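Chemist: heads up, no residue letters with this:
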């Protein structure tokens, strides 16, 4: 087998998937899942419709890849917990700094992915999207547990608050539903969301007095 040729095909395949996912992201966020066809995604990506099916098999898989890339900010297969912003937050010198960096990093992710997650949630009558939504919630919850455990290890949680409760509080406060409510439906800025959400996490999770 020609290893170089195989590597080249793999690289081209990854590049095609990334291009299709990027093109699809804007369409899904703007139109929703049902109104976005595979043909429209192919046209936006500048590839044939069969190329999309060959790379992803289903429209739901295209949306799943678009979500993954939006969360990450790129097409590299690096888990969220290994991303620089997460490592920086967890290595912060104190709990207050950790919360501030955690909210800021999550806000940057939400600016990229919240619209796509609305498309997932709105299409959850489709079994594939229902599974995608549940998986996304569990992934976000797992990330919040890591942050909560870090705060617990610092001895920084509010009196009587356990790490599991803290994780679930942050899952809600940092959710795409609240981000979309404030920044889309109520017209607040992402900066406003970051500032108020930081205050909320400090109050509810750290027990900090404003």
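Modeler: Looks like it arrived, so ask away. Computed from a predicted model, the values in this text were never measured in an experiment.
Chemist: for the rest of this, base every contact and every neighbour count on C-alpha atoms.
Modeler: Fine.
Chemist: for the most centrally placed residue in the chain, what are its contacts?
Modeler: Residue closest to the average C-alpha location in the chain (Cα atoms, centre = their mean): residue 71, at 3.5 Å. Contacts for residue 71 were tallied using Cα atoms under 8 Å, 6 or more residues apart in numbering; they are 80, 109-110, 112-113.
Chemist: SS state for it?
Modeler: helix (DSSP: H, G, I helix; E, B strand; the rest coil).
Chemist: give me the element the nearest residue to residue 162 once chain neighbours are set aside is part of.
Modeler: Distances taken as Cα to Cα, 6 or more residues apart in numbering place residue 152 nearest to residue 162, at 7.8 Å, with adjacent residues excluded. Element membership for residue 152 (DSSP states H and E) is helix 127-153.
Chemist: what's that helix packed up against?
Modeler: Applying 3 or more Cα pairs under 8 Å, 6 or more residues apart in numbering; DSSP states H and E, one finds that helix 127-153 contacts helix 59-72, helix 95-122, helix 163-173.
Chemist: give me the angle between that helix and helix 59-72.
Modeler: 20 degrees (axes from the mean of the first three to the mean of the last three Cα atoms, to 10 degrees).
Chemist: in helix 127-153, which residues are buried?
Modeler: Of the residues in helix 127-153, 128-130, 132-133, 136, 140-152 count as buried by neighbour count, 16 or more other Cα atoms under 10 Å.
Chemist: one more: stretch 193-206?
Modeler: Under the neighbour-count rule (16+ other Cα under 10 Å), stretch 193-206 has 193-194, 197-202, 204-206 buried.
Chemist: dump these to a markdown table, plus secondary structure.
Modeler: Shown next, in a markdown table, are the buried residues of stretch 193-206 (three-state DSSP):
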| residue | secondary structure |
| --- | --- |
| 193 | helix |
| 194 | helix |
| 197 | helix |
| 198 | helix |
| 199 | helix |
| 200 | helix |
| 201 | helix |
| 202 | helix |
| 204 | helix |
| 205 | helix |
| 206 | helix |
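Chemist: second one coming, line it up with the first:
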């Protein structure tokens, strides 16, 4: 019985992953408002009922897609418990901490910036406005942790809260998409620029 239960759970997880991948591609191509559950189901190769059964509604599908993009997997591990965050926080050299911090955030932005942009453009929807606010607050919490760690290693030009907000702005999806998507910067150029800006702006 356990084997059958495990098999069903694994199939359900695989179906959810397929729906999330299809939804990510569809939202990114068509936007939130014009993407229907039917379109997501068709792209995933499942029925509409399967999408509703797995997630409940379109907003929940978008949130799941965003969570997957930010994490890079579907494991329930908070950002601050991720290995790349631990590595950056444990780095004794403040300049290297910033490099690791930017590298990690950069990988998140590669996966999630376009979905975050869609959410913020659709934030007139009250439900999506809440998702947008939550994502900004989460980003701010992560950057405050990095700023506090940096302050323990070297004098900063400003207080920790202001340093964190500076990082939120420099490492925002809006800035990333402006430079990478609209101005054509390679990702590595953005990463070098962001690390240099943070180092010059934050470290006294």
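Modeler: Thanks, I have it. A quick note: this is a predicted structure, and the numbers were derived from the prediction, not measured.
Chemist: overlay the chains and give the TM-score.
Modeler: The TM-score (TM-score structural alignment, normalised by the length of the second structure) is 0.95; 204 aligned residues with a Cα RMSD of 1.3 Å.
Chemist: just to revisit the earlier point, superposed on the second structure, where does the helix holding residue 152 of the first structure end up, distance-wise?
Modeler: Once fitted to the second structure, helix 127-153 of the first structure is off its aligned match by 0.7 Å on average (mean Cα distance after the TM-score superposition for the first structure).
Chemist: start and end residues in the first structure for stretch 176-190 of the second structure, please.
Modeler: Mapping stretch 176-190 of the second structure onto the first structure (TM-score structural alignment) gives residues 179-193.
Chemist: gap between the two ends of the matching stretch?
Modeler: Stretch 179-193 of the first structure has its terminal residues 7 Å apart, counting by Cα to Cα, to the nearest Å.
Chemist: what do you get for stretch 46-59 of the second structure?
Modeler: End-to-end distance for stretch 46-59 of the second structure, by Cα to Cα: 18 Å.
Chemist: what lies in contact with that stretch?
Modeler: Residues contacting stretch 46-59 of the second structure (Cα under 8 Å, 6+ apart): 16, 19, 36-38, 40-41, 61, 127-128.
Chemist: just to revisit the earlier point, how much space between the residue nearest to residue 162 of the first structure and residue 196 of the first structure?
Modeler: The value you get for residue 152 of the first structure to residue 196 of the first structure, if Cα to Cα is used, is 22 Å.
Chemist: same deal with residue 30 of the first structure?
Modeler: Using Cα to Cα, residue 30 of the first structure is found at 27 Å from residue 196 of the first structure.
Chemist: same deal with residue 147 of the first structure?
Modeler: From residue 147 of the first structure to residue 196 of the first structure the distance is 19 Å (Cα to Cα).
Chemist: quick one on the thing from earlier: out of the contacts of stretch 46-59 of the second structure, which sit inside strands?
Modeler: Counting by DSSP state E, none of the members of those fall within strands.
Chemist: which among these end up buried?
Modeler: The buried subset of the contacts of stretch 46-59 of the second structure (16+ other Cα under 10 Å) comprises 16, 19, 36-37, 40-41, 61, 128.
Chemist: could you tell me where stretch 55-73 of the first structure falls in the second structure?
Modeler: Going by TM-score structural alignment, stretch 55-73 of the first structure lines up with residues 54-72 of the second structure.
Chemist: residues contacting the residue mapped onto residue 163 of the second structure from the first structure?
Modeler: Following TM-score structural alignment, the counterpart assigned to residue 163 of the second structure within the first structure is residue 166. Each residue near residue 166 of the first structure by Cα under 8 Å, 6+ apart is listed here: 145, 148, 157, 205.
Chemist: and what of residue 103 of the second structure?
Modeler: Contacts of residue 103 of the second structure by Cα under 8 Å, 6+ apart are residue 191.
Chemist: burial count for the closest residue to residue 76 of the first structure other than its chain neighbours?
Modeler: Leaving aside its chain neighbours, residue 76 of the first structure sits nearest to residue 69 (8.0 Å; criterion: Cα to Cα, 6+ apart). For residue 69 of the first structure, the neighbour count with other Cα atoms under 10 Å is 20.
Chemist: state the distance from residue 69 of the first structure to residue 77 of the first structure.
Modeler: 9 Å.
Chemist: hmm, which of the contacts of residue 71 of the first structure are common to the second structure?
Modeler: Retained in the second structure by both residues aligned by TM-score structural alignment, their matches' Cα atoms under 8 Å are the following of these: 109-110, 112-113.
Chemist: distance to residue 13 of the first structure added to those residues, as a markdown table?
Modeler: Listed next are these as a markdown table, based on distance: Cα to Cα, whole Å:
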| residue | distance to residue 13 of the first structure |
| --- | --- |
| 109 | 25 |
| 110 | 27 |
| 112 | 24 |
| 113 | 23 |
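Chemist: can you tell me which of these is closest to residue 121 of the first structure?
Modeler: Using Cα to Cα, residue 113 comes nearest to residue 121 of the first structure of those, at 12.3 Å.
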